[in-house]
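K.L.:
got a predicted model here, sequence first, then my questions.
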Amino acid sequence: KHGPQVKSTGSRHPGATQMAFTTRVSYAESPGSCRIADAIVTVKVKVILPEWRRSRKADADVKLFWDTLSADIKRHEERHVEIAKNHARQLEDALKASYPQRSCAEAKARAAQITAAELARHDQDQVRFDRVESVNFESRILRLLRYRIERIESGQLPPA
């Protein structure tokens, strides 16, 4: 209800990850050709996680559920970051592997094509990940809760 609003879906989510890709490409020109000499792709990330301020007054079972849910949200958002970093690496590799073009203008246009294609694949992978996660949410949370309860009962975790 009060979580961050995600632009891509237009709705609110318990957690969110904002990402910005930055690509720096340098070119090497020689008579009749121009190639990408180097490419550096970075991802700037901001992860927004839920906060809960009423833990002292809450029942132990509510705390247990909250701890389980917030840990799962954190894991979920960290996976979004991993997906982005993998695509940044793939983009960097694809740019460096591109063939020389007749001019630097053509090389820049090719770099833009490669970048657009890789960022589109990135977006598709992020959406696919969210789709899979949402389908498996209930069974995953129940499994995590059972696991935490088992660990509390065996003394491996302190009571909630």
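P.N.:
Yes, it's here.
K.L.:
every contact and neighbour count from this point should use C-alpha atoms.
P.N.:
Will do.
K.L.:
leaving out sequence neighbours, find the closest residue to Ala88.
P.N.:
Nearest-residue entry for Ala88: Val41, 5.7 Å, with adjacent residues in sequence omitted and distances by C-alpha to C-alpha, 6 or more residues apart in numbering.
K.L.:
how about the lengthiest helix in the chain: buried residues?
P.N.:
For the chain, the helix with the greatest residue count under DSSP state H is helix 60-97. Buried residues in helix 60-97, defined by neighbour count with 16 or more other C-alpha atoms under 10 Å: 63-70, 72-74, 76-77, 80-81, 83-85, 87-88, 90-92, 94-96.
K.L.:
again with stretch 109-122
P.N.:
Neighbour-count burial for stretch 109-122 [16+ other C-alpha under 10 Å]: Arg110, Ala111, Ile114, Thr115, Glu118, Leu119, His122.
K.L.:
and here is the other one:
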Amino acid sequence: MRRLLISGLAAGWMATGVAHGAEITERTTYFMVQGATFAELDRALGMTGPLLSGGERHAGSTKVTFSRDLEFASRKMGCQVSRTNLRLDLVTTLPRWNAPGRADPQTRTKWKILQRDIAEHEAHHSKIAKTWLDRMNRELLALPAEPTCARMELVATRRVHELQLDHANAQVGFDRAEARVVDSRLNGKLAAATGKAIR
């Protein structure tokens, strides 16, 4: 039996669980925003939010780390992946606001809606990662046998890299789709909560 440790990191995009033999850990961190009006809070998000690739600050982020300790076994038909030992670590960063006394009720209501929308967006990034974790587990265990375990390691490593790239593309695709609808969705939620259109 041979083993291969492979790790990968993707960024962008509180509990511990086990799914299909994979360990998942999640934690949430926060950054503070300051302001007394919704416009001030919106500006603060762009100034203090997590800095992602490309040098842009975002209202939230989810750091995704996949790791796996693959095990291989020689059988009659050749060498195969016998265990994947997958692990997924998720670190979500969200905004937090301690409302000053001069913040009016409408601003507080708008903030709750915005904060909830940001949290839901980041939760979907985590959901995408968990979906790909399951897919990685299935596909690695289903790889056809190779003549030697050395060859099996090479094949498994290549497939891991392909799956991680596909996962990263899925995360980017979600962000692109969100960029097209997030403003209208938020404006609709804010207008419904405050009883007037948001300009």
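P.N.:
Thanks, I have the structure now. Just so you know, these numbers come straight off a predicted model, no measurement behind them.
K.L.:
rewinding a little: what range does the longest helix of structure 1 cover in structure 2?
P.N.:
Counting by TM-score structural alignment, helix 60-97 of structure 1 lines up with residues 105-142 of structure 2.
K.L.:
roughly how far out does the matching stretch sit from the chain middle?
P.N.:
Relative to the chain's own centre, stretch 105-142 of structure 2 is displaced by 6 Å; criterion: C-alpha atoms, centre = their mean, to the nearest Å.
K.L.:
Ala11 of structure 2: neighbour count?
P.N.:
Using other C-alpha atoms under 10 Å, Ala11 of structure 2 is surrounded by 16 other residues.
K.L.:
give me the number of residues near the closest residue to it other than its chain neighbours?
P.N.:
Setting aside the residues directly before and after it, Ala11 of structure 2 is nearest to Lys63 in space (C-alpha to C-alpha, 6+ apart), at 4.4 Å. Residues lying near Lys63 of structure 2 (other C-alpha under 10 Å) number 19.
K.L.:
and for Val43 of structure 1?
P.N.:
Counted with other C-alpha under 10 Å, Val43 of structure 1 comes out at 17.
K.L.:
Val81 of structure 1 versus that one, what's the distance?
P.N.:
Separation of Val43 of structure 1 from Val81 of structure 1 (C-alpha to C-alpha, to the nearest Å): 9 Å.
K.L.:
cool, and Ala117 of structure 1?
P.N.:
From Ala117 of structure 1 across to Val81 of structure 1, the span is 19 Å (C-alpha to C-alpha).
K.L.:
Ile152 of structure 1 now?
P.N.:
30 Å.
K.L.:
do Val62 of structure 1 as well
P.N.:
From Val62 of structure 1 to Val81 of structure 1 the distance is 29 Å (C-alpha to C-alpha).
K.L.:
now swap in Gly15 of structure 1 and tell me
P.N.:
Separation of Gly15 of structure 1 from Val81 of structure 1 (C-alpha to C-alpha): 13 Å.
K.L.:
next one: Glu29 of structure 1
P.N.:
Relative to Val81 of structure 1, and taking C-alpha to C-alpha, Glu29 of structure 1 is found at 35 Å.
K.L.:
what of Ala88 of structure 1?
P.N.:
Applying C-alpha to C-alpha, the value for Ala88 of structure 1 to Val81 of structure 1 is 10 Å.
K.L.:
which residue lines up with the residue nearest to Ala11 of structure 2 in structure 1?
P.N.:
With TM-score structural alignment as the criterion, Lys63 of structure 2 matches Gln18.
K.L.:
buried ones in whatever helix or strand its match lives in, by neighbour count?
P.N.:
Taking DSSP states H and E as the criterion, Gln18 of structure 1 maps to strand 16-30. By neighbour count on 16+ other C-alpha under 10 Å, the buried set for strand 16-30 of structure 1 is Ala16, Thr17, Thr23, Val25, Glu29.
K.L.:
between those residues, which is nearest Gly3 of structure 1?
P.N.:
Ala16 (8.5 Å; C-alpha to C-alpha).
K.L.:
who's sitting farthest from the centroid in structure 1?
P.N.:
Pro31 (41.8 Å; C-alpha atoms, centre = their mean).
K.L.:
how about the helices of structure 2, start to end?
P.N.:
Under DSSP H, structure 2 gives helices at 38-48, 105-141, 149-194.
K.L.:
next, the angle from the second one to helix 38-48.
P.N.:
Think helix 105-141 of structure 2. Computed by axes from the mean of the first three to the mean of the last three C-alpha atoms, to 10 degrees, the angle separating helix 105-141 of structure 2 from helix 38-48 equals 40 degrees.
K.L.:
elements contacting helix 105-141 of structure 2?
P.N.:
If you count contacts as 3 or more C-alpha pairs under 8 Å, 6 or more residues apart in numbering; DSSP states H and E, helix 105-141 of structure 2 packs onto helix 38-48, strand 61-75, strand 78-83, strand 86-97, helix 149-194.
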